[in-house]
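>>> starting from these lines, generate the structure:
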Amino acid sequence: MMNSMESEQTSVLLSKYLEKKYTGTEEAINIKRKAIILTESLINSDFNDHIDTGSYGEGCYQKGSDMDKMNVDKTVAVMYPDQCIPQHLVHKTILYIRKADCRPGYVNLEIDQLFFKHSFDKYFSNSLVQIGNSLFISSDMYREEWVSFYTTIPGIKCESNGPSSAFTGMEDKDIVHCFQCNSWPKEANEWITRTRLYGWPHQTLIDKTVSNGFHVVPVGDKCSEDTFLQWRISFAVAERSLVHSFSNIQVKVYTLLKYFLKQIKETLKESIGDDDILCSYFLKTILFHAIENSSHTFWQEKNLFDCFWFCFNILIACVRAGFCPHYFIPANNLFQRKVHGQNQQILLGILDNYCQMKWMCLSVGNFIKPSIWEDLCDTSVQANLVSATNLQQNILDHDKGDSCCFVIEISTQTRAGQQGIALVIDIKDKF
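Prediction:
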């Protein structure tokens, strides 16, 4: 068992290791993100926007991750029925949001006006369904129209996966064909005004996120009986903006969480028969909640493992409760479909076992070999990391001079740690 000083020293070593092998430097991450956004602006057209989402779009791509992309049809606009159609949308197809008979976070889309002028409009028109006197667009039909189109291309293997057309072969890529709504979803209004004790996300980021609206993607609520007309509200662009606001240490915690998930996938498959009972989206959601409910002074390099452990314990608390609140729509339980009954108990047992291991949990799994823990215990790896750290520190000391904030950081970190523990207890008590 490490004492606090050893844990801090190992956390710093872990931080340098992740930077060298996974994340790159903070500057490199920022350059990748700017390059992605610039590339999008160059390839977007009057008819379509192309948005990189998931790990790649967030600048946190790892081995084994898919390339996730959204293809937004700009000839279609999604609105609420109580909104007036602005002049710039009169020559577009208008879809009205209607309540769906399922969990919050899903909607039906009713046709208000049709305006076809693009060769791909046939995939839209082939997906229309008459319900009484109204015309709706089916998410299932629209998604499968695109999958059918891609499979006609020689050499392309494509199948439906959630809302996406999933490609396999030389490059694993998921493309989601979707529509945009320029207003904020009413189901997520609480996110705008909720009390935030620690100032994240800051008001400017909240305002920007809300102004960007949301997307609807072609997949229904798998907990409901009839998904035929249901479309999921997607916050992918909002989530990308939030991840882009992460500090360097928060990016590394995100990387550790996704690394750990990849390493335990095989165990989940063998024990539960479903390695998707936990997914990276759940972990990202937990990280959002963790950052919002803790002081920024907690997220320091010397606390890297404690920050990871904070998130890990929130995950365990959520699994124990069978409830993981969606970050933007807390009434939507992300665990409702799979984390219940016997599977919930098996998953809880697996996570509790890892919890007993603490630092050694970074040694489990075979997806990536050697494991992070094995590398950190390698004296040659340690020497390389320490020498690189010493060189970097000498340069920083020369450039910045002596710092006088060290004592302040220690005192505030202690309070942040207490706040972190309180949050986990609060989650357990609440559920």
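
>>> C-alpha only now, for contacts and for neighbours.
Fine.

>>> what comes up buried for whatever helix or strand L391 lives in?
Assessed by DSSP states H and E, L391 sits inside helix 379-400. Within helix 379-400, the residues that qualify as buried by neighbour count (16 or more other C-alpha atoms under 10 Å) are Q382, L385, V386.

>>> spit out the contact partners of the residue lying closest to the last one once chain neighbours are set aside.
When you say that, I think you mean V386. Leaving out its chain neighbours, the residue that sits closest to V386 by C-alpha to C-alpha, 6 or more residues apart in numbering is L13, at 7.4 Å. Shown in contact with L13 (C-alpha atoms under 8 Å, 6 or more residues apart in numbering): L376, Q382, L385, V386.

>>> ditto for A416
S294, S295, H296, T297, F298.

>>> any idea how far S294 is from it?
As judged by C-alpha to C-alpha, to the nearest Å, A416 and S294 stand 6 Å apart.

>>> CSV for the buried residues of helix 379-400, including distance to V72?
What follows is the buried residues of helix 379-400, written out as CSV (distance: C-alpha to C-alpha, whole Å):
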residue, distance to V72
Q382, 46
L385, 44
V386, 46
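
>>> all strands of this protein, in order?
Taking DSSP state E as the test, the strands found in the chain are 48-53, 67-79, 93-99, 106-113, 128-131, 134-137, 157-161, 164-168, 173-181, 214-217, 230-234.

>>> here is the second sequence; please produce its structure so I can put it next to the first one:
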Amino acid sequence: MYQVPNYTETVSMKLSEVLADIGVDERIVMKRRRTLLLMESIENIYHQLLDENFFIYLFGSQSEGTTTIGIQSDIDQLIRDKEYPVIQDWSDWISGLYNFLMIQDNSVSPGHCLLQSLRSDAPLPADGESDQFFFKDRTGRVFVKNSIVHVSSVNRDEVELHGPAYARQGQPGYCDKDTVMALHCTTWPQQARQWLIQQGEGQWPSAEMKQYCSRTGCFVVTVGCSGSEHEQLEWRISTSLAERCLMFNLNITQIRCYVLMKILKRFINPLFNDVITSFMCKTVLFHCIANTHSNIWRENNLLLCLSLCLYLLYTNIIYENCPHFIIPGNNLMRGKISPAVKPYILEKLNIIINSEGLALLGIKCDDLGSRLLLKLSAIKKGDIISGKLLYNLAFSISGTLNKTYHHLKKRSPNEAVEILKNFISKTFNSQYEGLDKTASHLMLPWYCTILGSFMATLNIYHYNTVSADALKLIALGLNTDVASSKLKLASILFCVQEIQKVDLVLSEIEKRYDLQIVEPICKCHVEIKKELQRQGFLELCDNHNEEILKYTTASCVRFLPCEIHCVPTELRYEMFRSTQEDRIFRTKEDNMWMDCAVVDSLPYLYFLQYKVYSHLGRRDQKQAALFKLIRTIKEELNLGHRETALNLLGKCMEQEGRAGDALQCYFKSLNVRGRDNAAKIHINAL
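Below you'll find the model as predicted:
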């Protein structure tokens, strides 16, 4: 039996430890997957509540858990349009929808297909003529051009076209994201049916995995084979759901091998225009696993496993053929490698393969080289990764709430109440399972708080009081996070002069708001760069999943114009921040929140305390609250609405009789945000 040399085993174990230190271990991989799949579920549940006909998938390294902080992987978002089913058999035709028949014959490039348009009222070919989106061939068949699908869910002015994907890149506070529109076929592609029955030495994937993969069907995305005579008509077949299944069934050594290949790819690619892709590396890994015995893939063999993968990649480049793992006729390297750069790529790979691991010492990504050399195992990144993952999940929830508010913004209070009741009823009664169930439990309390607030504003407008039903709904959402929902309750109680109750609510919030742990959450601005700065937050996130968000995050507090009766007078001005000229310069993101009153939780807590202590005549506590408000504005780096906090501070200064200080606050506010700022109203009123 082959024995691994002691040197190789030693380097493999040290390399495995280094990868664990930078977050490539079972726990962090599972946490990454859970977080991204929860984000996927939250997004889809929201669109289901609106009865929208598309479904979103988050693919790629982030959802697979095969990335590191240094790799900085983007998110691959696939948007599936449910209105246009793709079928491979006439018996699968669906009445009332525009079905497309998948054509896979010898005239089509491997890994691609044509889509023939069918009638919606009968399982028959559609009639029509050639135009911008359709092509009629000599036999009368009408085919759909791949230009028919466009990305409607992103702002086209803010993205860059990358093949079939629209890329959002370089926006502070956001992961880079590639968005692809796709159509779905519920049946397994004809070109991949041989894969279901073949089996290599590694007996991987198992028969059960292949059976599951076959049930996922496939997608078709809007890109033809480069250079094909049918390039505008061809659609690329994607088996992303099956590939997700394969990735989720890798062991930690296989995942580490893939991560190392991606890091080494970055080491090679800057010299050769990114000719080696992550998908090629993944495909090479799949082929190696399928054709080697399973007992090879162990921690003490990591260096050997990496060498096997790199050697196969080297061979593929020699022959310029990297066959797709599921559709082997599709050569991923076709036309990718120019004769001019091929020798240099091979030379670079050859050096890495023959270096017996020494080449890894030169890798700067995640300090992998220096960590391997010095084995700085004391510097672990697990807590940082966990913190960023759960922060991103909170960020995703905040983004979904932004869209919910935007959907309700132009509705009357009564209409908004009915829409939210429908949201809550559908969410509560849906038979969700797994992470979908977890996602719905995360969102349901938020919807209850919003509905309670809408009912409260109607109560205050008509009766100057708040009904028990409204308070009961708000109470169901009080533990969404540390502060924001409770601050909504405090704001409502303040508007009906229940000052003693407000005092109790604010005291409870302040007890729970640990300044060493709680991170502010705001997705209103893309231009504000947010840095996780609290070690307590990172440590708690490292030891818990999404349930810890209610103790470690504080979202900004938002009131729609229809909630105006739940808002103190000083904050109402924020609903009127924009002039007609300001509106011309708004972005898509600005329109999501700028007609609302929005404020970060911590400054709003201290502002309400100042108002309450003023009413109660507690001068010392009032001054303490004012000092905390000033300190927060100066020291908290992650405020999303600093200009609003400065405006509230200015109103406090006015109440103190300090008009000069109030004016300074308003000018500082304008320095933060020159347009769309209520400070202009306050300055004119002084």
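
>>> quick revisit: and the contacts of L13 of the first structure, which is closest to D82 of the first structure?
Among the contacts of L13 of the first structure, L376 lies closest to D82 of the first structure (C-alpha to C-alpha), at 58.1 Å.

>>> so what corresponds to the closest one in the second structure?
Counting by TM-score structural alignment, L376 of the first structure corresponds to L372 in the second structure.

>>> I137 of the first structure now?
Structural correspondence for I137 of the first structure with respect to the second structure (TM-score structural alignment): V144.

>>> how many other residues sit next to that match?
A count of neighbours around V144 of the second structure, defined by other C-alpha atoms under 10 Å, yields 23.

>>> same question for E231 of the second structure.
18.

>>> map it onto the first structure.
Counting by TM-score structural alignment, E231 of the second structure corresponds to T227 in the first structure.

>>> report the spatially nearest residue to its match, omitting neighbours in sequence.
Closest residue in space to T227 of the first structure, ignoring its immediate chain neighbours: G220 at 4.5 Å, by C-alpha to C-alpha, 6+ apart.

>>> residue contacts, the one you found?
G220 of the first structure makes contact with Y106, S139, D140, T227, F228, L229, Q230, W231, R232, according to C-alpha under 8 Å, 6+ apart.

>>> thinking again about what came up before, do you know how far the closest residue to the match of I137 of the first structure other than its chain neighbours is from S152 of the second structure?
The spatially closest residue to V144 of the second structure, leaving aside those adjacent along the chain, is F134, at 4.7 Å (C-alpha to C-alpha, 6+ apart). Plainly put, F134 of the second structure is 20 Å away from S152 of the second structure if you go by C-alpha to C-alpha.

>>> so those two - more neighbours on which side?
Legend: neighbour count by other C-alpha under 10 Å for F134 of the second structure and S152, higher for F134 (19 against 9).

>>> how close does that one sit to C225 of the second structure?
In this view, F134 of the second structure and C225 of the second structure are 18 Å apart by C-alpha to C-alpha.

>>> thinking again about what came up before, the residue nearest to V144 of the second structure contacts R141, correct?
No - F134 of the second structure is not in contact with R141 according to C-alpha atoms under 8 Å; the separation is 10.1 Å.

>>> so what's Q382 of the first structure closest to, chain neighbours aside?
Per C-alpha to C-alpha, 6+ apart, closest to Q382 of the first structure is L376, 6.3 Å.

>>> which residues does that neighbour contact?
For L376 of the first structure, the contacting residues are L13, L14, Y17, Q382, by C-alpha under 8 Å, 6+ apart.

>>> how about the nearest residue to the second one, chain neighbours excluded?
Here the nearest residue to L14 of the first structure in space, its sequence neighbours aside, is L376; by C-alpha to C-alpha, 6+ apart that works out to 7.2 Å.

>>> residue in the second structure matching K262 of the first structure?
So, by TM-score structural alignment, K262 of the first structure is matched to R266.

>>> likewise K16 of the first structure?
Matched to the second structure by TM-score structural alignment, K16 of the first structure sits across from E17.

>>> for F167 of the first structure, give me its contacts.
I156, K157, C158, E159, K173, D174.

>>> hang on, isn't the second one packed against T168?
Yes - between K157 of the first structure and T168 a contact is recorded at 5.8 Å, counting by C-alpha under 8 Å.

>>> picking up where we left off before, measure the match of I137 of the first structure to Y98 of the second structure for me?
To Y98 of the second structure, V144 of the second structure is 11 Å away according to C-alpha to C-alpha.

>>> between these two, what contacts are shared?
Common neighbours of V144 of the second structure and Y98, counting by C-alpha under 8 Å, 6+ apart, are S117.

>>> mind checking what Y606 of the second structure lines up with in the first structure?
Using TM-score structural alignment, Y606 of the second structure lacks an equivalent in the first structure.

>>> state the helix or strand in which Y606 of the second structure lies.
If you go by DSSP H and E, Y606 of the second structure is part of helix 601-616.

>>> which other residues reach that helix?
Identification of contacts with helix 601-616 of the second structure by C-alpha under 8 Å, 6+ apart yields 483-484, 487, 491, 499, 502-503, 506, 509-510, 520, 554-557, 619, 621-623, 625-626, 628-629, 632-633, 645, 648-649, 652.

>>> done for today, thanks.
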